[in-house]
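Peer 1: based on what follows, work out the 3D shape:
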Amino acid sequence: MAQSWTKIKEINKGKHQVCRLTKSLYGLKQASRQWFAKFSTTLLSHGFTRSKSDYTLFTRFQGSSFIALLVYVDDIVLASDSVDAIKQFIQFLNNEFKLKDLGDLKFFLGLEIAQTSKGLSLCQRKYTLEILEDYGLLAVKASKFPMETNLKLSRHNGDVLDNPASYRRLVGRLLYLTITQPDIAYSVQTFSQFMDTPRQPHMDAATRVLRYLKSSPGQGLFYPANSASHLKAFCDSDRAGCLDTRRSVTGYCVFLGESLISWKSKKQVTVSRSSAEAEYRSMAATTCEITWLLHMLNDFKIDHSQPALLFCDNQAALHIAANPVFHERTKHIEIDCHLVRDKFQENVIRPLHVKSMHQLADLFTKALGSNLFHSLLSKMNIINIFNVVSS
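Peer 2: Here you go, the predicted model:
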């Protein structure tokens, strides 16, 4: 462990002296880094391999057993196909560090985990109810969907909020809630654009999201126990959706079999000159995510020799991906063209067309009506486990 230095003053003699610390003190800026360095070094010496895609993930294959370890500061999650391997490793950690075994995973960083023979579910029901309680909306009338259809917010319309801190805190808490509720991802990324000067229409729209959460606070993700290990992704864009900058919104969702494992709703960094360009930039972002996920699957020794399926509802964008000839209208997006085409030629992705009515990524690019919104939710395995149990 690296040594820390601090300067102290000897009061009695009035002299300045330097004290060398044999270990890092709790509360210093470098304490967390030193802790992780010591912890990771211990794991690596015990046969673990650190993932290059996520430095907090460690895996070990020893004989017929497999152990995956995920660390967040001093909270650790272990997963293995062998109960004996878990017990032995916990005993090893207990000898090296002082730790407390909390048993089967049920609660982690605000996430509530439920495991059955049918699969695993994730939700943040307690966290959601705390938000509703803080804003006095536990008894409010619930809304069936989070945002009014085709609602467009601007940073120039409406009165400026007297207390912007309340809006900023709410958006921050909703942002953490998107970990298990991708159904509010589009709404939250929209609200995040007005953090500097929030106005009353922004707060009203955010309050509607809370009313939607009131309808199903236990809603979350469900991962079936028996699912294929093949990646498929849906990408979409809403061209010039931002009224202030005229930038488009990129939205995508990635599935491993039938399990939703990654999604994003984000405003693009540049203005697209056509719908094909906006869709193609969305394809490029999704391709990057697929490439990263393939590296993660490799860490778990999961063979993914088949190309990942990439569904897009824009024929022009698909032709750009397949056509090796650069045209005048696409030369300004050359880097994205090379990225998607290279992965296409390397058989990493396989772009396919999907009808707009079956485009799941619509959930991340625009505000939808109740029927279409809930139809897409059901296809993503986003359920309310408490309703399922009660029924």
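Peer 1: C-alpha only now, for contacts and for neighbours.
Peer 2: OK.
Peer 1: output the longest helix belonging to this structure.
Peer 2: Criterion DSSP state H: the longest helix present in the chain is helix 275-299.
Peer 1: here's the other one to compare against:
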Amino acid sequence: MQVFHLKRKGITNKVRPKAYEGVFPGYSLESKAYRVLNKYTNVIEESLDLAFDETPPPKSKPLVDDDVIEQEAIDLVPLPSEQNITGTKWVYRNKLDEDGKVVSNKARLVAQGYNQQEGIDYDETFALVARLESIRILLAYACAKSLKLYQMDVKSDFLNGVINEEHENDLVIVQIYVDDIVFGSTNESLSIEFSKLMHAEFEMSMIGELKLFLGLQIKHLEDGTFINQRKYIHDMLKKFGMENSKPMATNIKLTLEREGDSSNSTKYRGMIGSLLYLTASRPDIMYSVCLCARFQENPKVSHVEAVKRIFRYLKGTMHLGLWYPKFTGVDIMCFADSDHGGSLIDRKSTSGVCAFVGVCLTPWFSKKQTSVALSTTEAKYVAMGRACAQVLWMKQTFIDYGIISSEIPISCDNKSAIDLSKNQILHSRT
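Peer 2: Alright, predicted model coming up:
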């Protein structure tokens, strides 16, 4: 709906307009005010001084989605018998940069998938996304080879074209996460050629050099790349009312409480979900967050207090992140470790695995083991097995980069577990 935003303050010239034209997207969630998109500044503002233009629009022909027709992504077919129709909903959001400024306004038509049941309405789902580990590996590889990475935004998610381009001596690397594309090349001219090719083949917009991707703030410096989520932490603290909390250190030991006071499980899961996404650049909180995530079914007050301790710790460490120096090589080194019976509930152990590309920390995780280890050797051996699976995935990933690794070392601080992994006969005993 078209609206006019009345400017009651700051008018010093009679020639200047007293109102600005805008668009009314909805109501404010934090105050009793309207939200209006200023067409001149391209910024959403909140105000009570609005005048609505209720003049009915002129009659015209039905709207036609030219983009969909051009790409021939949708075919209208009759409804199959005994099938339900899934509703749709328009989702509007503003895409912001690392400084919080509006870059673009996006509108998406999404299906209400929560009305469907697996096995009845669908059999499997698929989304074209890249693992966050692969994004970090790409950043580490770019630092090692001094590549410049770029980012493109897809206007429409229907990518059904075919691109046939080959280059013999150079490499073009592309990572796709739904409608965001990161790419780079060993030859700068190929990056420019790829962006022109994608813009001609699909509806895409060139954002420029990679600076903000999936909440990761990426700063390219002369001697390396720094990755953190400072803006995400600030928004997360504000969302859960912890922006004015005092910083503190954290040391968590939790157990299952049956007699304690229960807490709001929905809010607790939201806090855990936000923290889990933050671990994309903060391995220092991985163990604590995963420990708190074990109590999402029936969280108690003590569990919420432990999560708030993590928030307060993040309040004082918003500047921390990952540092990827340049020209450090692409050799892979993996480390595996585990405690023994660390869980106070079922005495299961927790495995911890991390890997480096050169000196750049790329993948890491902390996971509770599925069975009770009878000894420290067995717990460490299970952790080494998880590390081996991670290394095999990284080895396959580097084949796409043209790098073939014959042997990748896995380090562990338990000699018995190392000897057990080398002895194929004793595998059946653990």
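Peer 1: what TM-score do we get after superposing?
Peer 2: After superposition, the two chains reach a TM-score (TM-score structural alignment, normalised by the length of structure 1) of 0.69; 294 aligned residues with a Cα RMSD of 2.6 Å.
Peer 1: on that earlier part again, next, the buried residues of the longest helix of structure 1.
Peer 2: Of the residues in helix 275-299 of structure 1, 275-287, 289-290, 293-296, 299 count as buried by neighbour count, 16 or more other Cα atoms under 10 Å.
Peer 1: please apply the same query to stretch 297-317 of structure 2.
Peer 2: So stretch 297-317 of structure 2, judged by 16+ other Cα under 10 Å, has buried residues 299-300, 302-304, 306-315.
Peer 1: from these, which land in strands?
Peer 2: Using DSSP state E, no member of those sits in strands.
Peer 1: out of those residues, which comes closest to residue 194 of structure 2?
Peer 2: Comparing the buried residues of stretch 297-317 of structure 2 against residue 194 of structure 2 with Cα to Cα places residue 314 closest, at 39.5 Å.
Peer 1: the closest one corresponds to which position in structure 1?
Peer 2: The alignment partner of residue 314 of structure 2 in structure 1, by TM-score structural alignment, is residue 213.
Peer 1: tell me which residue of structure 1 matches up with residue 343 of structure 2.
Peer 2: So residue 343 of structure 2 corresponds to residue 242, using TM-score structural alignment.
Peer 1: can you give me the helices for structure 1?
Peer 2: 31-45, 83-96, 125-134, 164-177, 185-191, 200-215, 275-299, 315-322, 334-345, 370-379, 385-390.
Peer 1: where does the second one end up in structure 2?
Peer 2: Using TM-score structural alignment, the residues of structure 2 aligned to helix 83-96 of structure 1 are 188-201.
Peer 1: mean deviation, the matching stretch versus structure 1?
Peer 2: Once fitted to structure 1, stretch 188-201 of structure 2 is off its aligned match by 1.1 Å on average (mean Cα distance after the TM-score superposition for structure 1).
Peer 1: which positions within stretch 413-430 of structure 2 qualify as buried?
Peer 2: Buried residues in stretch 413-430 of structure 2, counted by 16+ other Cα under 10 Å: 417-418, 420-421.
Peer 1: next one: stretch 317-331 of structure 2
Peer 2: Applying 16+ other Cα under 10 Å to stretch 317-331 of structure 2 flags 318, 320-330 as buried.
Peer 1: which residues sit in contact with residue 301 of structure 2?
Peer 2: With Cα atoms under 8 Å, 6 or more residues apart in numbering as the criterion, the residues that contact residue 301 of structure 2 are 260-263.
Peer 1: and these, which of them are buried?
Peer 2: By 16+ other Cα under 10 Å, these give no buried members at all.
Peer 1: between the residues you listed, which is nearest residue 235 of structure 2?
Peer 2: Checking the contacts of residue 301 of structure 2 one by one against residue 235 of structure 2 (Cα to Cα), the nearest turns out to be residue 263, at 22.8 Å.
Peer 1: roughly how far apart are that closest one and residue 320 of structure 2?
Peer 2: 31 Å (Cα to Cα, to the nearest Å).
Peer 1: what does residue 380 of structure 2 give?
Peer 2: Counting by Cα to Cα, the gap from residue 380 of structure 2 to residue 320 of structure 2 is 30 Å.
Peer 1: again with residue 26 of structure 2
Peer 2: In terms of Cα to Cα, residue 26 of structure 2 sits 37 Å off from residue 320 of structure 2.
Peer 1: kindly report the same for residue 220 of structure 2.
Peer 2: 16 Å.
Peer 1: do residue 368 of structure 2 as well
Peer 2: Distance, residue 368 of structure 2 to residue 320 of structure 2, by Cα to Cα: 26 Å.
Peer 1: same question for residue 122 of structure 2.
Peer 2: For residue 122 of structure 2, the distance to residue 320 of structure 2 - Cα to Cα - is 43 Å.
Peer 1: could you do residue 415 of structure 2 as well?
Peer 2: From residue 415 of structure 2 to residue 320 of structure 2 the distance is 34 Å (Cα to Cα).
Peer 1: do the same with residue 102 of structure 2
Peer 2: Distance from residue 102 of structure 2 to residue 320 of structure 2, by Cα to Cα: 25 Å.
Peer 1: same question, residue 423 of structure 2
Peer 2: For residue 423 of structure 2 relative to residue 320 of structure 2 (Cα to Cα), the value is 42 Å.
Peer 1: residue 372 of structure 2 too?
Peer 2: 35 Å.
Peer 1: one more: residue 193 of structure 2?
Peer 2: 36 Å.
Peer 1: follow-up on the earlier one: would JSON lines of the helices of structure 1 with distance to residue 63 of structure 1 be doable?
Peer 2: Below are the helices of structure 1 laid out as JSON lines (distance: least, Cα to Cα, whole Å):
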{"stretch": "helix 31-45", "distance to residue 63 of structure 1": "17"}
{"stretch": "helix 83-96", "distance to residue 63 of structure 1": "11"}
{"stretch": "helix 125-134", "distance to residue 63 of structure 1": "39"}
{"stretch": "helix 164-177", "distance to residue 63 of structure 1": "38"}
{"stretch": "helix 185-191", "distance to residue 63 of structure 1": "42"}
{"stretch": "helix 200-215", "distance to residue 63 of structure 1": "46"}
{"stretch": "helix 275-299", "distance to residue 63 of structure 1": "16"}
{"stretch": "helix 315-322", "distance to residue 63 of structure 1": "43"}
{"stretch": "helix 334-345", "distance to residue 63 of structure 1": "34"}
{"stretch": "helix 370-379", "distance to residue 63 of structure 1": "38"}
{"stretch": "helix 385-390", "distance to residue 63 of structure 1": "37"}
